[in-house]
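> sequence? don't have it. structure:
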């Protein structure tokens, strides 16, 4: 049986699409036949053929507006919005180390780009009576790491709650909203992090990976996810093949979270 995702020709925007999971999502959508645009602070030197790149800093309202206006002018709207952009830059040290500036920085990176982009692009989706919005959250909304990711985890929890509320509002009008909560993904950034852990412990990269997995409380499947594995899930959820799925969050963490 052919498993065509039926994405051919659909207009999709992916935030943070030049590295890690974002790049994998862009690749998956392009391979499925979608028309894809993505944002990054700088356009890559070797852009993927057929992808529209918009240089914009989405942690600012101005950058998000620039991306949205480019898409509205180029395509007249979009069919799919996938917000991958996110990350944590707050230093370790627990609650006392998190300043107001750190809190606002995490919210401006992990919550507000999705809120602002949805607000700009949803009207055209509602006018056409169809669309899909997917927000990439994190299992850390359920398993925060107090030493270093309290603010990040709280921002991702807010993103998940926002996703659920938005779904309840717009699903009856034809727009599906979902969230995806990955665990540890072996992206470029996580490889660097695991290697740093290995160097500090005097071990090799595999030893560094084990340190990180132990830090997370273990990953029952024994390894982090590959970006392509998470991207395949997102592409399916964005496709008409999942037309009855709305308002849900899909966890892809190798079993890290020990409860349903």
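Cool, got the structure. Computed from a predicted structure; not experimentally measured. Residues are numbered from 1 along each chain as shown.
> use CA for all of it now, contacts and neighbours both
Noted.
> from the middle of its chain, how far away would stretch 84-101 be?
18 Å (C-alpha atoms, centre = their mean, to the nearest Å).
> Buried residues, that stretch. List them.
For stretch 84-101, the neighbour count (16 or more other C-alpha atoms under 10 Å) marks 84-86, 88, 90, 98 as buried.
> Next up, a structure to set beside the first:
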């Protein structure tokens, strides 16, 4: 891959880069020569201070802390990858989501990207180059009403925000793209499959099938790996994808059943 693709010297911030697809993306970007910083609430213990900043990006103060650290360590960014996202909302449909749950979804899945872009994008515009990658979700087009209404809605908001931003900054030399994953085989999702399997009296493969069935099936027959997500993001952030902007690239094994 190194012969075809390089990110040599690219100053990069990857939010939520300590586990799952985020960690895989951090590792790949470094392998490809990028100068990478990442952030999370806590350092997993294996990242030096020059490559990590501890902050809660669901808050304005946390975003400002990360932006300040990035300017200090890297002098700005050439690539900004928003991996942060997730949901702790309860199941039970719309009635289970009160004010606190909705605000938490917005604070995790939309506002960190808005705030980090606001802090770091002007310098990209000033230098006339840069790439912003927003990681959305197929849930924006395939919500599960029992459990993901809030998550799906905020990812849809992120997608629309990203599209609008791309139209504004593309003429100024900055590309904005979206990556839309389906089910990713992270440690957390495998643990979920194990729990479902135990409850149903089946094995791990049976647990995985339960998750795939809840999504309406995955034609490829398996979840996407974190490394596959990282590969796509690295390509889109590279000069090889120099004319790709304003679009959303789905990586879901064929889960979404429409074109």
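Thanks, I have the structure now. From a predicted model like this one, the values you see are computed outputs, not experimental measurements.
> Provide the TM-score value for the superposition.
TM-score for the superposed pair, counting by TM-score structural alignment, normalised by the length of the second structure: 0.98. Supporting figures: 259 aligned residues with a C-alpha RMSD of 1.3 Å.
> Wait, residue 84 of the first structure touches residue 20, no?
No. Residue 84 of the first structure is not in contact with residue 20 according to C-alpha atoms under 8 Å; the separation is 9.6 Å.
> The stretch 1-150 of the second structure: strands as residue ranges?
11-15, 35-40, 52-54, 79-82, 130-135 (DSSP state E, counting those that start in this stretch).
> Mean deviation, the third one versus the first structure?
Looking back up the chat, that one is strand 52-54 of the second structure. Its matched residues in the first structure lie on average 0.5 Å from strand 52-54 of the second structure after superposition (mean C-alpha distance after the TM-score superposition for the first structure).
> what's the answer for the first one, then?
Compared with the first structure after the fit, strand 11-15 of the second structure shows a mean deviation of 0.4 Å (mean C-alpha distance after the TM-score superposition for the first structure).
> so what does that strand touch, helix or strand wise?
Contact here means 3 or more C-alpha pairs under 8 Å, 6 or more residues apart in numbering; DSSP states H and E; on that basis strand 11-15 of the second structure packs against helix 20-31, strand 35-40, strand 79-82.
> go with 10 Å
Applying 3 or more C-alpha pairs under 10 Å, 6 or more residues apart in numbering; DSSP states H and E, one finds that strand 11-15 of the second structure makes contact with helix 20-31, strand 35-40, strand 52-54, helix 60-74, strand 79-82, helix 111-127, strand 130-135.
> now swap in the shortest one and tell me
For strand 52-54 of the second structure, the elements it packs on are strand 11-15, strand 35-40, helix 60-74, judged by 3+ C-alpha pairs under 10 Å, 6+ apart.
> so what's residue 122 of the first structure up against?
If you count contacts by C-alpha atoms under 10 Å, 6 or more residues apart in numbering, residue 122 of the first structure has them with 77-79, 81, 128, 130-133, 170, 175.
> longest helix of the second structure?
Secondary structure of the second structure per DSSP state H: the longest helix is helix 149-169.
> what angle separates the helix or strand following it from helix 149-169?
Counting by DSSP states H and E, the element after helix 149-169 of the second structure in chain order, helix or strand, is strand 174-181. Per axes from the mean of the first three to the mean of the last three C-alpha atoms, to 10 degrees, the angle that strand 174-181 of the second structure makes with helix 149-169 is 160 degrees.
> Please name every helix or strand in contact with strand 174-181 of the second structure.
The helices and strands touching strand 174-181 of the second structure, judged by 3+ C-alpha pairs under 10 Å, 6+ apart, are strand 79-82, helix 111-127, strand 130-135, helix 149-169, helix 226-237, strand 248-251.
> on that earlier part again, now the longest helix of the second structure, how far from the chain's geometric center?
Mean-position distance between helix 149-169 of the second structure and its chain equals 12 Å (C-alpha atoms, centre = their mean).
> In three-state terms, label the residue nearest to residue 143 of the first structure when sequence neighbours are not counted for me.
Once flanking residues are discounted, residue 143 of the first structure sits nearest to residue 257: 7.4 Å by C-alpha to C-alpha, 6 or more residues apart in numbering. Three-state call for residue 257 of the first structure (DSSP: H, G, I helix; E, B strand; the rest coil): coil.
> So which other helices or strands are in contact with the helix or strand harbouring residue 205 of the second structure?
Here residue 205 of the second structure, judged by DSSP H and E, is contained in helix 204-214. Applying 3+ C-alpha pairs under 10 Å, 6+ apart, we find helix 204-214 of the second structure packed against helix 187-200.
> buried sites along the helix it packs on?
189-190, 192-197.
> The spatially most central residue of the first structure: what's it in contact with?
Central residue check for the first structure by C-alpha atoms, centre = their mean: the C-alpha nearest the mean position is that of residue 84, 2.3 Å away. Going by C-alpha under 10 Å, 6+ apart, residue 84 of the first structure touches 14-17, 20-23, 25, 110, 113-114, 134-137, 180.
> Give me the distance between the residue in the first structure sticking out farthest from the centre and residue 73 of the first structure.
For the first structure, the largest distance from the centre (C-alpha atoms, centre = their mean) belongs to residue 202, which lies 32.7 Å off. Applying C-alpha to C-alpha, to the nearest Å, the value for residue 202 of the first structure to residue 73 of the first structure is 53 Å.
> How about residue 142 of the first structure?
Distance of residue 142 of the first structure to residue 73 of the first structure, given as C-alpha to C-alpha: 39 Å.
> Neighbour count: those two, which is higher?
Neighbours around residue 142 of the first structure and residue 73, counted as other C-alpha atoms under 10 Å, are more numerous at residue 142. The numbers are 13 against 9.
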